[in-house]
Structure formats: C-alpha cells, structure tokens
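Asks: need a structure here:
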Amino acid sequence: MHIVESRWRLFGHILMTDIDIPANKAMQAYFNQMACSSRRRPTTTLPVIIIKELSQAYPHMKLKTLYDLETMRLLAQDRNKWRMLTRRIAEFSEATDFTGSI
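Replies: Take a look at the predicted model:
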C-alpha cells in the first residue's frame, strides 16, 4: 500500500506543478503519442500502472488522452479531493493485492 500511495502522491505533486517542467512535458508527450499510436501490446510503464490502478478503483474514470490528463490535473489542484482519491486507490490496491499481480 505504501508504494501505491507514494506513487499517487508523486503523480499529484507533478500535476500540481508548472506545466513546463520536464515531468509534465513527458506526460503530455506520452498521452499525445497514445492518441496517435496504433494498437499494440502495452508495456509495463509507470503510466500503464497508474492507468490500471485508477481503472480498478474508479471504473468510471479514465486516463488515456490529453483531455483526461487535464481533468486529473484539475482534480489534483484540490488537495483534499486528491488525498481522498489517493487513499481510495491505495486501499483498493491493498484489498485486491493489485501490486502483486504486476
């Protein structure tokens, strides 16, 4: 649970920072590339893990496009909402042992 929570806290911290930092530019490039790429076998990368954790805890939320990334960025601006999201994802991960299956 600690790893999952730390990963999401870092993700939120990055989303709250200036859009011109390298981490935000890399995320934008990743999600822009996802929109343009053809279907292929997904590799296990940090964005893939985050997307899986989000979809497991919140099936109605998605993180596949730049629009979804912007939605997450807006959500991260409210620290209380982000903290609740992070806590729920970590708790769900622990309950389903999601981290052990990757």
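Asks: going forward, measure contacts between C-alpha atoms and count neighbours the same way
Replies: OK.
Asks: what are the buried residues along stretch 93-102?
Replies: S93, F98 (16 or more other Cα atoms under 10 Å).
Asks: then stretch 22-37?
Replies: Counting neighbours by 16+ other Cα under 10 Å, one finds that the buried residues in stretch 22-37 are N24, M27, Q28, F31.
Asks: to compare against the first, here's the next sequence to fold:
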Amino acid sequence: MVKSRWRLFGHILRRDNDIPANRAMQAYFKTLPTKFRGRPSTTLPIILNKELSQAFPQMKLKTTKDLQNLQSFAQDRGNWKSLTGRITEFARASSSDEFDAGSS
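Replies: The predicted model follows:
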C-alpha cells in the first residue's frame, strides 16, 4: 500500500499543476487547518508527511514550499524511485517491528 501511494504521488507531482489533484494539494497547504480539540485529522498529506519524515528526518511535507521541493525532486524518476524504495523499506520494517512487539 505504501509503495503504491508514493508511486501515485510521484506521478501526480510530475504532472501539470492545473490537474485537480495538484490543485487540491496546493489548496490544502494554503489553508492549513488550525489546532482544535479532538482526534487528529487523518488526511493524505498528513500520512505522506509521517512516512516521509520517518524515513528522511530532514524532509517534511507541511507547507507549500515543501510540496514544491518534492515536485522538483519527483522530476528525476531515478531519485524518486530510490526515495520511495527507502520509504517502503522503512514502513515494512516499522510494521514488522510493531507486529513482533504485539506478539510477545
């Protein structure tokens, strides 16, 4: 699931900025949600940021500038493929660690 999500995200980032998916991402970061009480939101940008920052602590997806940086990074398919590979490996290792801890 993680690999598919990141492959699709890279495909979207390489496309024109006028497609609905890119416009929705840009609109999301322009109107960042304010803090509120209750359960934290589970949106696609939040999930992507969590996976990205776990595998690459220096990289984030929290602002429009971060989105633009990822768009330029995604233009090189080789770099994007290595980024998604590392994110996928990290997610797989994290999920197996959680499974091992739960079965003890």
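Asks: where does the TM-score land?
Replies: Superposed pair, TM-score by TM-score structural alignment, normalised by the length of the first structure: 0.88. Supporting alignment: 96 aligned residues with a Cα RMSD of 1.7 Å.
Asks: format the buried residues of stretch 22-37 of the first structure as a markdown table; extra columns: distance to E70 of the first structure and secondary structure.
Replies: Shown next, in a markdown table, are the buried residues of stretch 22-37 of the first structure (distance: Cα to Cα, whole Å; DSSP: H, G, I helix; E, B strand; the rest coil):
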| residue | distance to E70 of the first structure | secondary structure |
| --- | --- | --- |
| N24 | 11 | helix |
| M27 | 11 | helix |
| Q28 | 9 | helix |
| F31 | 11 | helix |
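Asks: could you work out the most separated pair of those residues?
Replies: Taking every pair in those and measuring Cα to Cα, the maximum separation is 10.7 Å, between N24 and F31.
Asks: picking up where we left off before, so which of the buried residues of stretch 22-37 of the first structure comes closest to R88 of the first structure?
Replies: Each of the buried residues of stretch 22-37 of the first structure was checked against R88 of the first structure using Cα to Cα; the closest is M27, at 22.9 Å.
Asks: quick one: contacts for the equivalent of that closest one over in the second structure?
Replies: When the structures are aligned by TM-score structural alignment, the residue of the second structure matched to M27 of the first structure is M25. Contacts here follow Cα atoms under 8 Å, 6 or more residues apart in numbering; on that basis M25 of the second structure touches P45.
Asks: what's the distance between M25 of the second structure and N49 of the second structure?
Replies: Here M25 of the second structure is placed at a distance of 13 Å from N49 of the second structure (Cα to Cα, to the nearest Å).
Asks: who are the contact partners of the residue nearest the centre of the second structure?
Replies: The centre of the second structure sits closest to L48, judged by Cα atoms, centre = their mean, with a distance of 2.2 Å. With contacts taken as Cα under 8 Å, 6+ apart, L48 of the second structure has the following neighbours: L61.
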